[in-house]
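Participant: Here is a sequence together with a model predicted from it:
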Amino acid sequence: MRKEEIASRLAEVDERIAEACRAAGRDRGEVTLIAVTKTYPADDVRILAELGVRDVGENRDQEAAPKAAECAGLPLTWHFVGQLQTNKVRSVVRYADVVHSVDRARLATAIGKEAVKQGKEVRCLVQVALDDEPGRGGVAPAGVPELADLIADTPGLVLGGVMAVAPLGGDAAAAFARLRDVALAVQDRHPRATMISSGMSGDLTEAVAHGSTHVRVGTALLGRRKLFVR
């Protein structure tokens, strides 16, 4: 029953992405779906993997670490998409292939040091603040080039690109257009940093229209969020 429900939702989300790509004159293959599984159990992650999803996102280490361990044998790329404190870096680096929320030099340096210790590379995105809400994280657009340069020069890290969340109650299309401009400026300096992580269940169409390469979708895939219980 749950597998059929998720399969139906996945088909709907895939069609939404495909339609957004058609409207924007883009190829469907340019946009990767990240299934955000926060508050959902490892069983749902396994179902998504069975259905062909290969990218999974989490935003709280205390939930993500045990879930990733339970799903260790699956062919998944794990994305950490939430705000990250430096005291959680060691744990996150163990399972995360991509960290979307790097918004300060100290955090980038800590991730790099831990990645080197663990003998791996972590792809990092600069989180860009598109509003004035300090609790949501992100660096102001003017500070992005400096932080991007630091990430690119830090052993253990690979600069992936940029990430942002649309302002609450704001114009998502205008925000994502700003993000695209920031992303292009980063790519001028770092041509391989092509990732633009933007768009969620409610605004993925606007994100795709403005260059998103990775959309982070949870509710539309898995239903209304509930308290996670292991």
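Facilitator: Done, it's in. Numbers count the residues shown, from 1 in each chain.
Participant: rest of the way, CA atoms for contacts and neighbours
Facilitator: Will do.
Participant: so where do the strands sit in the protein?
Facilitator: 32-36, 55-58, 77-80, 98-102, 122-127, 157-163, 195-197, 214-217 (DSSP state E).
Participant: which helices and strands does the longest helix anywhere in the chain pack with?
Facilitator: For the chain, the helix that runs over the most residues, judged by DSSP state H, is helix 2-24. Secondary-structure packing of helix 2-24 (3 or more CA pairs under 8 Å, 6 or more residues apart in numbering; DSSP states H and E): helix 42-50, helix 204-209, helix 219-222.
Participant: Go again with 7 Å.
Facilitator: With contacts defined as 3 or more CA pairs under 7 Å, 6 or more residues apart in numbering; DSSP states H and E, helix 2-24 has these neighbours: helix 204-209, helix 219-222.
Participant: next, the one to line up against it:
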Amino acid sequence: MSRHDQLAAGLATVRERIAGACADAGRDPDEVRLVVVTKFFPESDVRLLADLGVTDVGENRHQEAEAKAAACADLALTWHFIGGLQSNKAAAVASYSHVVESVDRAKLVGPLAKGAGAREQPLDVLLQVSLDPPGAEGRAGADAADLPALAGRVAEAEHLVLRGLMAVAPLGGDPVAAFARLAELHRSFVSAHPAATWLSAGMSGDLEHAVRAGATHVRVGSAILGSRPRVK
């Protein structure tokens, strides 16, 4: 099977899964945007995905993302930065990303706004909220209690547009319970920020649960591209 056919088959399966979850939840599949995570995969795969109708691509390592976005600048793609973000690289990330999904602390807002100011279009921003229990190892995301202040900083910043929330289900935890909590947090968040309707949640192993909980974006890599290549 050619690489094109492999990717086409993976995409078809994931799109069927999204459609099935939407049917269960009484939602229109067009409400859910698929972000294909291409971390560690080559530019050639990105080009094949674009040929297959993919419009949104996710990356989570700055150096790789920057190079890949530049190499694929001729493609009509929306680039999502979804990885942990260092404040000293935030301005650079904002220069090529269209969406940054992993804003979890106020220290990132200034550099992101500075980087976004050097481009023609404003930068869409999602706040990453932690669904892990306090003290969990490797915990990423802001505490729910810190969201109002962080949202206020983003909303006030020039060149940034507050779009909503992003989260990852806790490793080894119950994704149904985690995404139910996320949905509740998002409802409260939208009541304070009516335009922040995006909810990015769900990956290859749990996307159905996220869609049923109201996710508007799912971030899928291995279910489409296969196992990640070994990186030296």
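Facilitator: Here it is on my side, so go on. Given the structure is predicted, the values throughout are model-derived calculations rather than measurements.
Participant: Relative to I6 of the first structure, which of the strands of the first structure is closest?
Facilitator: Closest of the strands of the first structure to I6 of the first structure is strand 32-36, at 11.1 Å (criterion: CA to CA).
Participant: That closest one vs the second structure, average distance?
Facilitator: When the second structure is overlaid, strand 32-36 of the first structure sits 0.3 Å from its aligned residues on average, using mean CA distance after the TM-score superposition for the first structure.
Participant: quick one: that strand to chain centroid distance?
Facilitator: Chain-centre distance of strand 32-36 of the first structure: 8 Å, with CA atoms, centre = their mean, to the nearest Å.
Participant: ok and it relative to helix 2-24, angle-wise?
Facilitator: Here the directions of strand 32-36 of the first structure and helix 2-24 differ by 140 degrees (axes from the mean of the first three to the mean of the last three CA atoms, to 10 degrees).
Participant: Where in the second structure does strand 32-36 of the first structure fall?
Facilitator: With TM-score structural alignment applied, strand 32-36 of the first structure matches the range 33-37 in the second structure.
Participant: what residues does the matching stretch touch?
Facilitator: Stretch 33-37 of the second structure is touched from outside by D56, V57, G58, E59, T216, H217, V218, R219, V220, G221, with contacts defined as CA atoms under 7 Å, 6 or more residues apart in numbering.
Participant: before we move on, back to that, figure out which of the strands of the first structure is closest to R189 of the first structure.
Facilitator: Closest to R189 of the first structure of these is strand 157-163 (CA to CA; 11.0 Å).
Participant: counterpart of that closest one in the second structure, which residues?
Facilitator: By TM-score structural alignment, strand 157-163 of the first structure lines up with residues 160-166 in the second structure.
Participant: Relative to the first structure, what is the average displacement of the matching stretch?
Facilitator: Following the fit onto the first structure, the mean deviation recorded for stretch 160-166 of the second structure is 0.3 Å by mean CA distance after the TM-score superposition for the first structure.
Participant: can you list the residues that contact that stretch?
Facilitator: Stretch 160-166 of the second structure is contacted from outside by 101, 113, 122-129, 154-155, 186, 195-201, using CA under 7 Å, 6+ apart.
Participant: most tightly surrounded among the helices and strands packed on helix 2-24 of the first structure?
Facilitator: Mean neighbour count (mean count of other CA atoms under 10 Å) peaks for helix 204-209 among these, with a mean of 24.
Participant: residue in the second structure matching G137 of the first structure?
Facilitator: So G137 of the first structure corresponds to A140, using TM-score structural alignment.
Participant: Quick one: neighbours of the residue nearest to its match when sequence neighbours are not counted, just the number.
Facilitator: Leaving aside its sequence neighbours, A140 of the second structure sits nearest to S130 (CA to CA, 6 or more residues apart in numbering; 5.9 Å). Residue neighbour count, defined by other CA atoms under 10 Å, stands at 21 for S130 of the second structure.
Participant: unless I'm mixing things up, S130 of the second structure is touching G141, no?
Facilitator: Yes: with contact defined as CA atoms under 7 Å, S130 of the second structure reaches G141; the gap is 4.2 Å.
Participant: Contact partners for G156 of the first structure?
Facilitator: G112, K113, A115, V116, K120, E121, V122.
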